[in-house]
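A.B. asks: take this sequence and fold it.
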Amino acid sequence: MSAAFVAGEVAGRAVPVVAGVLGAGGVAVAALPSRVRMRAELRKRWRTWALAAPLFLGAFFVGRAGAFALAAGLGVIAVGEYARMAALPRGERAVLGGAAVAVPGLAWAAPGALDLRAAGALLIAAAAVALFSGDASQGFTRACRTVFGLLWIPVSLSGLVLLGETAVAVGVAVAFGDVGAWCGGTALGRSGPLARALSPLSPNKTWAGVVGAAVATAAALAAVGAFTPVLWAAVLVGCVLGDLLESMVKREAGVKDAGSWLPGFGGLLDRIDSLLVALLLTMVVTW
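C.D. replies: Next comes the predicted model:
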């Protein structure tokens, strides 16, 4: 059975689960009284979720071509946001933009080509612009930031193509995990040991949020018929570390959000930061 066909089956199982949660969430958000401080923000987030969910799941009904289109589209936008935060020059931006399409393209057309040869080519491409420009003051920094961006975004997003049915499960579980982390932090993170921050990089992220994410990701994976302890661990760690990793990048860049065009979230990277790490870890443990 092909990965694309199986992905369609999993996406089919995910549709009623996601639709049900979105429906219940929409009713809950609409019923919030005006005195609730985050009412407007939560409504924006719900609308963004309602638009993003059909796009994500619909891509997998198309098959591997749809997964490639989704990965490339997300990648091009995300590397643009990352390049601005990392203050990368035009040459490195071109390398990242090309890789955002080429790496998922290889995953689609020739998955066996994503090996040490591809890793070497990405390393050379990341350093080539600074090498040939003769940048002795910032060249190493530019190359390192480009290598990081390549691994973080295009390589991670290639998992949408390579993982087949598992990519659908990971995407749904990460979305549920983000909501669960917020609910857990809100309900349990006011006092006590669970109120401790995970890292100074993001003081609002607490151990209570990890508990909420753990419950939500497990429930999501079980609901789409994909729960295993290893996959659950990869998704949960991705949810936790992905958010902190982007916070580290934003802190150094001195920005609050990666962008401002996505209602309720900021930029695309603010929405998919956990997905990127979860996909990468899932490829490590399952592919």
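A.B. asks: from here on, just use CA atoms for contacts and neighbour counts.
C.D. replies: Fine.
A.B. asks: gap between the host helix or strand of Val170 and the chain center?
C.D. replies: For Val170, the element it lies in under DSSP states H and E is helix 165-188. Remark: helix 165-188 is offset 11 Å from the chain centroid, using C-alpha atoms, centre = their mean, to the nearest Å.
A.B. asks: and for comparison, fold this next one:
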Amino acid sequence: MSALSRAVPVVAGVLGTAGIAVAALPARVRMRTELRRRWRTWAFAAPLFLGAFFLGTGGVAVFAAGLGVVAVAEYVRMAGLTRADQSVLVLAAMALPGLAWLAPGALGPQLALGALLLAAGPALLTADAATGFTRACRTAFGLLWIPLGLACLVLLGETALAVGVAVAFGDVGAWCGGMALGRSGPFARRLSALSPHKTWAGVLGCAAATAGALAVLGAFTFPVWAAVLAGCVLGDLLESMVKREAGVKDAGSWLPGFGGLLDRIDSLLVALLLTAGVTFR
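C.D. replies: The predicted model follows:
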């Protein structure tokens, strides 16, 4: 049985159950409105994600490119980059998923070197002595984080589908773990100053949820699970670091319940990169 055929009933069942639970929440529950917003976003995003895999590798590549263009725009605003830097990132966001689909062998060290030189190109061409190095570094980081991460969505095939579902379940598991065990006790310790509301209880809940999701989808191995769990934790902290330096709460404001697209896929990007690292050896 393929990962897609396993994922569809699992995701549909979880969404249906969660929808009933959220609809039944009494008005006195403080987070009722927020949870309903998040559920509607999940209900919209899940068919898009699964539908891309239903269309095959080409569909995943187009989906990844679309995500990349939006995520790059949010990153450019937070990082304070120029339109020229954004053009480089948008080009990479569209090109790398396409290469991963049509010529996966081209995604090698030579391309990585070319991407780093391309990241520095706008600053070099404008002889930006004041902020050129900072711009080049931030553009290079954006290239590695967003376009390359989304290219892994194509390269990993059905494993990427399992990773995507596991990351989504991990997000919910982290919230449930934090609510159940993060009030007091040993697991209530703060994970990092970068994200004060994240606790070790959330990591425990995320670990359980990601393991369960990967097992149900037939994709569980210890290296993949470790990569997904690390991606869930580190991806969230990484974006929190970017947002704190930028002085913003969210990457955007258009995605109900989450903020921006990067607020939703930050963990997925890192999880995909780490999974590719333990898979392609």
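A.B. asks: if we can go back for a sec, so where is the helix holding Val170 of structure 1 in structure 2?
C.D. replies: Matched against structure 2 by TM-score structural alignment, helix 165-188 of structure 1 falls on residues 158-181.
A.B. asks: and stretch 264-277 of structure 1, by the same measure?
C.D. replies: Aligned using TM-score structural alignment, stretch 264-277 of structure 1 spans residues 257-270 in structure 2.
A.B. asks: ok, now stretch 213-220 of structure 1?
C.D. replies: Here stretch 213-220 of structure 1 aligns to structure 2 at residues 206-213, judged by TM-score structural alignment.
A.B. asks: give the equivalent position in structure 2 for Gly238 of structure 1.
C.D. replies: Alignment note (TM-score structural alignment): Gly238 of structure 1 maps to Gly231 of structure 2.
A.B. asks: any idea how far its match is from Ala271 of structure 2?
C.D. replies: Using C-alpha to C-alpha, to the nearest Å, Gly231 of structure 2 is found at 4 Å from Ala271 of structure 2.
A.B. asks: same question, Gly164 of structure 2
C.D. replies: Per C-alpha to C-alpha, Gly164 of structure 2 is found 9 Å from Ala271 of structure 2.
A.B. asks: who's more crowded, those two?
C.D. replies: Neighbour count, other C-alpha atoms under 10 Å: between Gly164 of structure 2 and Ala271, Ala271 has more, with 31 against 25.
A.B. asks: so what does Thr17 of structure 2 match up with in structure 1?
C.D. replies: By TM-score structural alignment, Thr17 of structure 2 lines up with Ala24.
A.B. asks: ignore the last one, Arg77 of structure 2
C.D. replies: Under the alignment (TM-score structural alignment), Arg77 of structure 2 pairs with Arg84 of structure 1.
A.B. asks: identify the residues contacting whichever strand or helix holds its match?
C.D. replies: Element membership for Arg84 of structure 1 (DSSP H and E) is helix 64-85. Helix 64-85 of structure 1 has contacts (C-alpha atoms under 8 Å, 6 or more residues apart in numbering) with 3-4, 56, 58-60, 89, 92-93, 96-97, 100-101, 104-105, 108, 149, 153-154, 157-158, 160-161, 164, 249-250, 253, 255, 258-259, 267-269.
A.B. asks: pull out the buried residues from these.
C.D. replies: When burial is judged by neighbour count using 16 or more other C-alpha atoms under 10 Å, the buried members of the contacts of helix 64-85 of structure 1 are 3-4, 56, 58-60, 92-93, 96-97, 100-101, 104-105, 108, 149, 153-154, 157-158, 160-161, 164, 249-250, 253, 258-259, 267-269.
A.B. asks: of the residues you listed, which belong to helices?
C.D. replies: 3-4, 56, 58-60, 92-93, 96-97, 100-101, 104-105, 108, 149, 157, 160-161, 249-250, 253, 268-269 (DSSP state H).
A.B. asks: count the residues that sit near the match of Thr17 of structure 2.
C.D. replies: Ala24 of structure 1: 12 surrounding residues under other C-alpha under 10 Å.
A.B. asks: hang on, the earlier thing: name the residues that touch the match of stretch 213-220 of structure 1?
C.D. replies: 162, 165-167, 169-174, 177, 220, 225, 228-229, 232.
A.B. asks: now with 10 Å?
C.D. replies: 7, 10-11, 162-178, 200-203, 215-216, 218-222, 224-226, 228-230, 232-233 (C-alpha atoms under 10 Å, 6 or more residues apart in numbering).
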